[in-house]
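Colleague: Sequence plus predicted model, see below.
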Amino acid sequence: MSEIRNPILRGFCPDPCMIRTGEDYYIATSTFEWFPCVNLFHSRDLMHWEQIESPLREPGQMDLCGVPDSGGIWAPDLSWDGQYYYLLVTNVLTKKGRWYNTHNYMSRAASITGPWSKPIYLNSIGFDPSLLHDTDGKSYLVNMVNGFKGVLVQQIDRETGALLGERRKVYSGSGIGCTEGPRIYHFGDYYYLIVAEGGTGYAHCVTIARADNVFGPYETMPENPLLTSDRDDPDALQKCGHGSIVETQAGEWYLTHLCSRPDAASGCLLGRESALQRLEWHNGWPRLAGGGRFARTVWPAPAGLPAFAPAARPDRDDFDAPALAPGYAVPRAPLGAALSLTARPGWLRLTGQESLNSRHHVSLVARRQTEHEMTADTCVDFAPACPEQLAGLAYYYDAMNFYLLGKTCTEDGAAVLTLLRSDTGVIEEVCDPVPVPDGALELQLTTTPDGRGAQFRWRAGGGDWADIGPVCTTEILTDEHCRGFTGAHLGLYAHDMAGLHGYADFDWLAVCCRRPEKG
């Protein structure tokens, strides 16, 4: 591929923060209630990206247990001061009602691969904090204020995390509203403040302001915003906003930003993603190359960058490696002993914990859906001892919205396969349970080319596939229906609500997402 094709990070990769160190580019994105905290991606040519290990992947680095759906880790900020990488995150513990509880933390590492320091608490005044490492050696913490009350700047000791001197409000927003995601860059004679405005929906945008002093006053760019979405074009990238800027070693400028690919009839199944736009400078202001303010889906290949060919990730994982590859996630809490790749070599073993609608300890290992048309399948070997045990394939947005195709048993011990739907927390059977034989079962999910429908199937002993239930709507897994910030996931799941430590073994997980020829 000799061009940038947007989105560059596909399927639930929102709030991107991009930096460059030498020839290497890194993007950090939000994970919300998913663990590991923060998704991290690497590239050298801005066209091909690989997911690498999360900076916050160790138990005890961040406590997400009990956080609300679409709470947890919001809008990470990644920076580099010439010696250390810095990562700032917000852990959102409540996000409804009058008050948001938003706790901000900082970690650092000499290498992007770690080890990363234990997160240091900074403040709780608002979400989306970021760091500016200025040319005079000073660093500044940039905060939005809960309630969208403006942007604050305060000097910070980047070694200790101590906040120094006066905290000053430097910007109240451009007037569009919902000012968040602030970052300050010092380019030439000006400090440039980039904020997200308009709310993280269809009116989202990137606003630019500048000042000749870090503490302002900041002047909003004429003809603001820099970037927004063409809501009259259903094929255009939507929800564009929340940007960060980087200069390549060849002197080109790029903006990475949040976007989505919604279906006009049902909403955004894939969550919010990340895209890249080329910038040019005019009269001291950044503009989209070629003019306009709407995101493009294709850009020519960047100039002067080395070739980069990350290892291709196979669609099918046979669980032969000693650890799960980057890209897998679990809700809220690491699984610890509830997950094993060694108890039965070549299989992933999940010991059942709480049910899928719990916000605490859930045995779900998932991958994000990256395209609308998709097939996922697995083989599960599970012998339920009571109806309180279940294991199978989950199609999951959050704890309140999911489909679950799982093997369980009746009160008299007969094995059955059940298809469940949870819609805003109301859990119902999609169809009558189907009697199944003992032993391993293969489970499959296929979505329609437009992503609007999902058909579940099963088979035993390599026989013919049999449908279970009708084609199910995927609308219940969209951002709009769930009023959430994540996206659809495919996962392996087990619960044991009797607390008997029942387990299920999975021979593989295959997720094949079919990328369209255009876009």
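Modeller: That came through fine.

Colleague: contacts and neighbour counts: CA atoms only from here.
Modeller: Noted.

Colleague: For Pro435, see how far away the residue nearest to Ala498 when sequence neighbours are not counted is.
Modeller: What sits nearest to Ala498 in space, not counting adjacent residues and going by Cα to Cα, 6 or more residues apart in numbering, is Glu388, at 5.8 Å. Separation of Glu388 from Pro435 (Cα to Cα, to the nearest Å) stands at 17 Å.

Colleague: Which of these two has more residues huddled nearby?
Modeller: Glu388 (19 against 15; other Cα atoms under 10 Å).

Colleague: tell me the contacts of the more buried one?
Modeller: 408, 495-498 (Cα atoms under 8 Å, 6 or more residues apart in numbering).

Colleague: Could I get the full set of strands for the stretch 101-250 of the chain?
Modeller: In the stretch 101-250 of the chain, the strands defined using DSSP state E, counting those that start in this stretch lie at 101-109, 120-123, 130-133, 139-144, 151-156, 163-171, 180-187, 190-197, 205-211, 219-220, 238-247.

Colleague: Give me the packing partners of the fourth one, helices and strands only.
Modeller: Here strand 139-144 is seen to pack against strand 130-133, strand 151-156, strand 180-187 when contacts are counted using 3 or more Cα pairs under 8 Å, 6 or more residues apart in numbering; DSSP states H and E.

Colleague: can you list contacts of the shortest one?
Modeller: For strand 130-133, the surrounding residues in contact (Cα under 8 Å, 6+ apart) are 76-81, 88, 139-143, 182-185.

Colleague: thinking again about what came up before, now the helices and strands packed on strand 139-144 in TSV, with distance to Ala236?
Modeller: Output for the helices and strands packed on strand 139-144, formatted as TSV (distance: least, Cα to Cα, whole Å):
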stretch	distance to Ala236
strand 130-133	29
strand 151-156	30
strand 180-187	23
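
Colleague: Please identify which of these is closest to Ser355.
Modeller: Across the helices and strands packed on strand 139-144, Ser355 has its closest neighbour in strand 180-187 (34.3 Å, Cα to Cα).

Colleague: Buried residues, that closest one. List them.
Modeller: 180-186 (16 or more other Cα atoms under 10 Å).

Colleague: One more to weigh against that first structure:
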Amino acid sequence: MKIQNPIISGFHPDPCICRVEDTYYLATSTFEWYPGVEILSSHDLAHWTIVSRPLIDKKHLNLRGIPDSAGIWAPALSYSDGKFWLVYTIAYQIDGNYKDVKNYLTTSSTINGEWSDPIFLNASGFDPSLFHDDDGKKYIINPRWDYRPLPSKTKFSGLVLQEYDLMDRKLISEPVLIHKGSAVGGTEGPHLMKKDGWYYILAAEGGTGRHHSISVSRSKNLFGPYELSPFSPLITAYHYPDNPLQKSGHGNLVQSPTGDWYLVHLCSRYYGSGQFSPLGRETALQEIVWEYGWPRLRHGSNEPQVTVQVPESSETETNGGGTTNNTYETFEKPTLGAEWITLRTPFEEKISLIENPGKLRIHGGDSLTSVFNQSLVARRWQSVNFLAETSLDFNPETYQQLAGLVCYYNTKCWIFLGVSRDEHSGRRVVSITTNDNGTITEPLRGLYGYLNDSEPVFLQMNVQNAKIRCLYGTDGRSFTPLGEWFDGQKLSDQHVSGWAYTGAVVGLTAIDFDTKNSYADFDYFQYKETQK
């Protein structure tokens, strides 16, 4: 059957895939979003379901205080010796010359079972992966970061290899430089594989923007030297400005049970004249053939394809698109659905589903510009056309207590539709606050929507072609628009200043600048994709 890219929509970058019997498993980066690594599964490469969050109960996963787009980078998932192996980076500081990172390994005998306590590997660079050689030995490969501000020094100083000892559970050899990458530069996200007696390195190159690509090199010796493929780069969209799958790069290969080969890789879809990508970097799939011992895209060039042929599916749907795109959450279950994510710290530190059964209670936290204790739970935008809606019980005592709906990229860029209290009239109000690269504005200029204390509150964000309209109501049927349409395209890495590797989300939040004792009870949350 034919499917459309991306196969997983919404921000799911840096994909890494493996197969166990007839099931594919795929992990992607989550950055500052808790609970960290998500693993999705599929039987046909088209329909994906979240099946594991292996770091959710790990004590080391405290991301409080890390900057935007730090956190969990490039998880590498593999299967060998009857268990799953997950290697990943936690980036704590990423500005300037320095990258303060730690790399870890965790394992599990089943994908949704108990994962082992993480083992620290090294901190010499980021994006490590684990290679299982035919002789049973295992190796960690990662870029080595050179922080020194010296002339002619390149920050990406090459790929280094170290042996991992299963008994001692640590790296036992000094790092060996095995490959410096191609002339494109910025070699990162390496994956080692072996086929027909050759060792292959697939690596992301060219940075994370328009020049992004994947290079392929090979050697008969694990420690090199490695020669660059004559067909390199394996994939890039840089030379194809009209291709819908821009920024294509960073991925690895997998073989199907029938012997076919596929590449998973990240990509971004641009919207509007400004070429912004609010959905972030998504996961796509390409068909691979081998020519003269080198992998190539099946159609013969390195241009990513939107339509891909995959084995016939027994599923009822015929299009890719990843996890279930619509959500209607009534908060009657003891846990939130798998699509929910939160910022930097565990859910239980900010929400409760039992204090008021049937409602989601969010305790007032820090501002939406905080990197410490935000009380925000959200789900990814998976389309630029959707309706988000909620109803909440919230009785703020002061303008310093707020709760409501937010479309959010990071601490520097968001649009907040919230309930608070106006100290002049004494009434509850619905207002809008925006953050555009650190410039905070209140576009209603005091022309709020006014509410009686006894009235329920319904909030909507109507997103059409990435333009956002805020609405409110008191009966759940009729809604009053507030303000103008806002440009949701700005919720993208092209617009946000500084490091920006994620994508737009929509969610629920509560803020308390006063006592830190207030809370809001949300009755439901709906995310429904609409027609263009």
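Modeller: Ah, there it is. Predicted model, so just to flag it, every value in this text is computed and none were measured.

Colleague: between the helices and strands packed on strand 139-144 of structure 1, which one is nearest to Cys13 of structure 1?
Modeller: strand 180-187 (15.4 Å).

Colleague: matching residues in structure 2 for that closest one?
Modeller: Alignment note (TM-score structural alignment): strand 180-187 of structure 1 is matched to residues 188-195 of structure 2.

Colleague: from the middle of its chain, how far away would that stretch be?
Modeller: On the basis of Cα atoms, centre = their mean, to the nearest Å, stretch 188-195 of structure 2 sits 21 Å off its chain's mean C-alpha point.

Colleague: what does that stretch contact?
Modeller: For stretch 188-195 of structure 2, using Cα under 8 Å, 6+ apart, the contacting residues are 14, 74, 126-131, 133, 141-143, 156, 159, 199-205, 250-252.

Colleague: Leaving out the residues flanking it, which one is nearest to Trp294 of structure 2?
Modeller: That would be Ser229: by Cα to Cα, 6+ apart, it lies 6.7 Å from Trp294 of structure 2.

Colleague: Which residue of structure 1 is paired with the one you found in the alignment?
Modeller: That one, Ser229 of structure 2, aligns with Met221 by TM-score structural alignment.

Colleague: Let me see the contact set for its match.
Modeller: Contacts of Met221 of structure 1 by Cα under 8 Å, 6+ apart are 207-210, 285.

Colleague: Against Thr110 of structure 2, how distant is the closest residue to Thr107 of structure 2 other than its chain neighbours?
Modeller: The shortest distance from Thr107 of structure 2 to any non-neighbouring residue, by Cα to Cα, 6+ apart, is to Trp85 (4.6 Å). Going from Trp85 of structure 2 to Thr110 of structure 2 by Cα to Cα gives 10 Å.

Colleague: And the two? Which one has more around it.
Modeller: Of the pair Trp85 of structure 2 and Thr110, Trp85 is the one with more neighbours under other Cα under 10 Å, namely 21 against 12.

Colleague: ok, average deviation of the strand of greatest length in structure 1 from structure 2?
Modeller: Ranked by number of residues, the top strand in structure 1 under DSSP state E is strand 503-514. Strand 503-514 of structure 1, aligned to structure 2 and superposed, deviates on average by 1.2 Å (mean Cα distance after the TM-score superposition for structure 1).

Colleague: neighbouring contacts of the host helix or strand of Thr89 of structure 2?
Modeller: For Thr89 of structure 2, the element it lies in under DSSP states H and E is strand 83-93. Identification of contacts with strand 83-93 of structure 2 by Cα under 8 Å, 6+ apart yields 63, 66-67, 70-79, 99-111, 126-130.

Colleague: among the strands of the stretch 101-250 of structure 1, which is nearest Arg349 of structure 1?
Modeller: Of the strands of the stretch 101-250 of structure 1, nearest to Arg349 of structure 1 by Cα to Cα is strand 101-109, at 32.4 Å.

Colleague: Which strands and helices lie in contact with the longest strand of structure 1?
Modeller: strand 316-317, strand 348-351, strand 373-381, strand 489-496.

Colleague: tell me which residues in the strand holding Thr89 of structure 2 are buried?
Modeller: So for strand 83-93 of structure 2, counting by 16+ other Cα under 10 Å, buried means 84-93.

Colleague: and which of these is nearest Pro357 of structure 2?
Modeller: Ile90 (35.2 Å).

Colleague: so how far is Val308 of structure 2 from the closest one?
Modeller: 33 Å.

Colleague: With Pro357 of structure 2 instead?
Modeller: 45 Å.

Colleague: neighbour count winner among the two?
Modeller: Neighbours of Pro357 of structure 2 and Val308, each counted by other Cα under 10 Å, are more numerous for Val308; the result is 21 against 15.
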